[in-house]
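1. Attaching a predicted model along with its sequence, questions to come.
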Amino acid sequence: MNVPTWLWITTIAVVSALLLFDVFVLGRRPHVPSKKETGGALGAYITLAVLFGLAVWYFSGGQFAGEFFAGWLTEYSLSVDNLFVFLIIMAKFNVPRQYQQQALLIGIVIALVLRAIFILVGAAAINQFSWVFYIFGAFLIYTAVKLARESIGHGDEDQEFEENRLLRWVEKRFPATQSWDAGTKLRTVENGKKVITPMVIVILALGTTDLLFALDSIPAIFGLTKEPYLVLMANVFALMGLRQLYFLLGDLLRRLVYLGVGLSVLLGVIGIKLILEALHENSLPFINGGEKLESVPEIPIWLSLTLIVGILAVTAVASLIKSARDDNEQPTSQGPQPGGEQQEAQEGNDSNRKQQEAPEGSGSNREQD
């Protein structure tokens, strides 16, 4: 795929303009976005991603379009898994609901910049050393096994956020306040001294945490396409809709109980695909004498795309069925349904109110009878 320089420049300029519009126009007024607002923005981002994929199909062919759609869906599904950690971060730092949108927005901008650097480094390594695919594939399979064990072992509600070294260094190096009185400002004055606000810590937590997730997602998408331009755009479209997903899905995220298992299968499949491609392009002297193993089968992109869609669909349906079954079993296992005690209390209050409103002579009349 030949991407001219002017297209790179135009793409970066358009993405930067969209992000600046988000930061300085949509994000200038702290508020909790409505479902209509988030749904409209998310629909716009998804539409743009689909149109971009169709444009790739028109100008470069179905092979590259399939690679983009497979990479985009993979990045999107892995980004949804990020939201669980984002929820934990917001809860740990007690971020007010109206400030969460601004924190997510700036955190995502940082994540995009860091991922772009990751992509450039990864692309350079792949072009220089084909055996890097062995490392990527082995790492993805290891991550898949680890994720599967964690998902089967305990639920997401038991997860706790542990601050990384950067956050601990910032908190020790710079005086900070725990108060959210400054709103979305990054610095404020407390007791006559300039201090950083909790917003700084939260933004750094979101950005650096996403970078850790990129250790999985970047190798995964390079297993689907070797084109840096497609890798970058798949990450852009996945991350730009992440903020809307955070507010739109809400409690639905906790219903995706099998998401970790589905993602582990997805990463495992891509890891196997990477190793097969590494064997097919082998250059390591201790494997087949440094000769390519052309007899090794390759997984075509149409099969990869089919597997990705199938795995995500099965994961979503199975999760919703399991959550619905648990909701139906919960009332019987925990006694009366919520609201039953309130109804009894209300009936008691109504009875007391009737007794208090009764005529004063009603009691003496009953005794006389």
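-> The structure has been received and is ready for your questions. Residues are numbered from 1 along each chain as shown.
2. For the rest of this, base every contact and every neighbour count on C-alpha atoms.
-> Will do.
3. Now R366: which helix or strand?
-> Using DSSP states H and E, R366 falls within helix 362-368.
4. Over to G310?
-> Counting by DSSP H and E, G310 is part of helix 301-333.
5. Show me what that helix is packed against.
-> For helix 301-333, the contact count by 3 or more Cα pairs under 8 Å, 6 or more residues apart in numbering; DSSP states H and E identifies helix 62-92, helix 259-280 as packing neighbours.
6. how about JSON lines for those, with distance to Q102 and mean neighbour count added?
-> Output for these, formatted as JSON lines (distance: least, Cα to Cα, whole Å; neighbours: other Cα atoms under 10 Å):
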{"stretch": "helix 62-92", "distance to Q102": "12", "mean neighbour count": "21"}
{"stretch": "helix 259-280", "distance to Q102": "27", "mean neighbour count": "24"}
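7. ok, structure two:
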Amino acid sequence: MWGLTIVGLCALIAVDFFIGGRKPHEVSIKEAAIWTGVWVALATLFGLGLLVFAGGKPSGEFFAGFITEKSLSVDNLFVFVLIMAKFAVPTIYQQRVLMVGVLIALVLRAVFIAAGAAIVSTFAWVFYIFGAFLIWTAWKLIQEARADEEEEEFEENRLLKAVEKRFPSTDRYHDTKLLIVENGKRLMTPMLIVMLAIGTTDVLFALDSIPAIFGLTQDPYIVFTANAFALMGLRQLYFLIGGLLRKLVHLSYGLSIILGFIGVKLVLHALHESGVHVPEISIPVSLGVICAVLAVTTATSLYASRKQALAEAGSGEGRARDKDSVDV
């Protein structure tokens, strides 16, 4: 099953590359919407396949994990926007950067998932740590959402800094080339650096997303496939909702509620495994809470953004009228 799944995912990635990503170009909203729909449909078909061949429990765990990982990946797009701006990536090359960066992230996450599955199967008490970490992360998200930050900047991680320091690079892009030879020296291009930035930065997001999905299922197969389907549609989602990211002003609050909820679920599960008789939260309840929180926060975000836009438009008209009266 693992072998067939990996072969199937590689085939889907190859089709995605040769149809939509082989030739550098600006991705239109229509193209991004079509491919986003394709990846969501494929994830839905996979979940229904689990329902038919494995039963309702694995299928429910997959859908809960996929929705959770997808919602967390939307938050990652904010950082991807900062990375693209910092490295001044031309628009026609952004899809290639995201494609390779997401593949790097998928490989690194597979390593995290394998390690997490081994730890979870050996030490039941690790659920206490996962649960506490998710609750702390939820609190940090609330604090960050309440902070009034005018400017956000991308800060390179240590691995990326070490690569840039050890290997010389050019100061401009050379199409989609990763390495070039200049004056007899092999140099990296900014294309390779920004791909590494996207891929390695995602590891930081995996520190909360991997424990979160292990709170919904302990099956490493479902954990991996939910992560894979959530990540592989991330490139198209970047272009589809890039302009809407600033309007999702309450997304961090929604994600904090979801992470906190899963953290409590993990602690209850750990207590149950320790022999303490406590109620456990079922997958249907988890799926319902996750969907409800995302729906509410999306609706309130769009309402708040529209209200703020109307207020700014009204204040702009007021200033224009005041200027006209002064001129008179």
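-> The structure has been received and is ready for your questions. Nothing here was measured: the structure is a model prediction, and the numbers come from that model.
8. rewinding a little: what would the helices and strands packed on helix 301-333 of the first structure look like in CSV with distance to L230 of the first structure?
-> Shown next, in CSV, are those (distance: least, Cα to Cα, whole Å):
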stretch, distance to L230 of the first structure
helix 62-92, 6
helix 259-280, 17
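9. Of all the ones you listed, which one is nearest G241 of the first structure?
-> Closest to G241 of the first structure of those is helix 62-92 (Cα to Cα; 8.7 Å).
10. Please report how far the residue most central in space within the second structure lies from V7 of the second structure.
-> Centroid-nearest residue in the second structure, with Cα atoms, centre = their mean: S73, separated by 1.5 Å. From S73 of the second structure across to V7 of the second structure, the span is 24 Å (Cα to Cα, to the nearest Å).
11. Quick check: the aligned residue in the second structure for V145 of the first structure vs A132 of the second structure, distance?
-> Mapped onto the second structure by TM-score structural alignment, V145 of the first structure lines up with W139. With the distance defined as Cα to Cα, W139 of the second structure ends up 11 Å from A132 of the second structure.
12. can you tell me what part of the first structure the helix or strand containing N227 of the second structure aligns to?
-> Using DSSP H and E, N227 of the second structure sits in helix 220-232. Residues 228-240 of the first structure are where helix 220-232 of the second structure lands when matched by TM-score structural alignment.
13. and the helix holding N227 of the second structure, what does it pack onto?
-> Where contact means 3+ Cα pairs under 8 Å, 6+ apart, helix 220-232 of the second structure is packed against helix 29-53, helix 56-86, helix 94-122.
14. wait, which of these is closest to S301 of the second structure?
-> S301 of the second structure lies closest to helix 56-86 among those, at 13.7 Å (Cα to Cα).
15. what angle sits between that closest one and helix 220-232?
-> Interaxial angle, helix 56-86 of the second structure versus helix 220-232 (axes from the mean of the first three to the mean of the last three Cα atoms, to 10 degrees): 40 degrees.
16. Which elements pack onto helix 56-86 of the second structure?
-> So helix 56-86 of the second structure, by 3+ Cα pairs under 8 Å, 6+ apart, packs with helix 29-53, helix 190-214, helix 220-232, helix 234-240, helix 251-273, helix 283-327.
17. Apply 6 Å and report the result again.
-> Packed against helix 56-86 of the second structure by the contact rule (3 or more Cα pairs under 6 Å, 6 or more residues apart in numbering; DSSP states H and E) you find helix 29-53, helix 220-232.
18. Report the distance from that helix to the chain centre.
-> Put simply, helix 56-86 of the second structure sits 4 Å off its chain's centre (Cα atoms, centre = their mean, to the nearest Å).
19. matching residues in the first structure for that helix?
-> Helix 56-86 of the second structure maps onto residues 62-92 of the first structure, going by TM-score structural alignment.
20. Quick one: average offset of that stretch versus the second structure, please.
-> When the second structure is superposed, stretch 62-92 of the first structure averages 0.5 Å from its matched positions, counting by mean Cα distance after the TM-score superposition for the first structure.
21. Many thanks, I have nothing further to ask.
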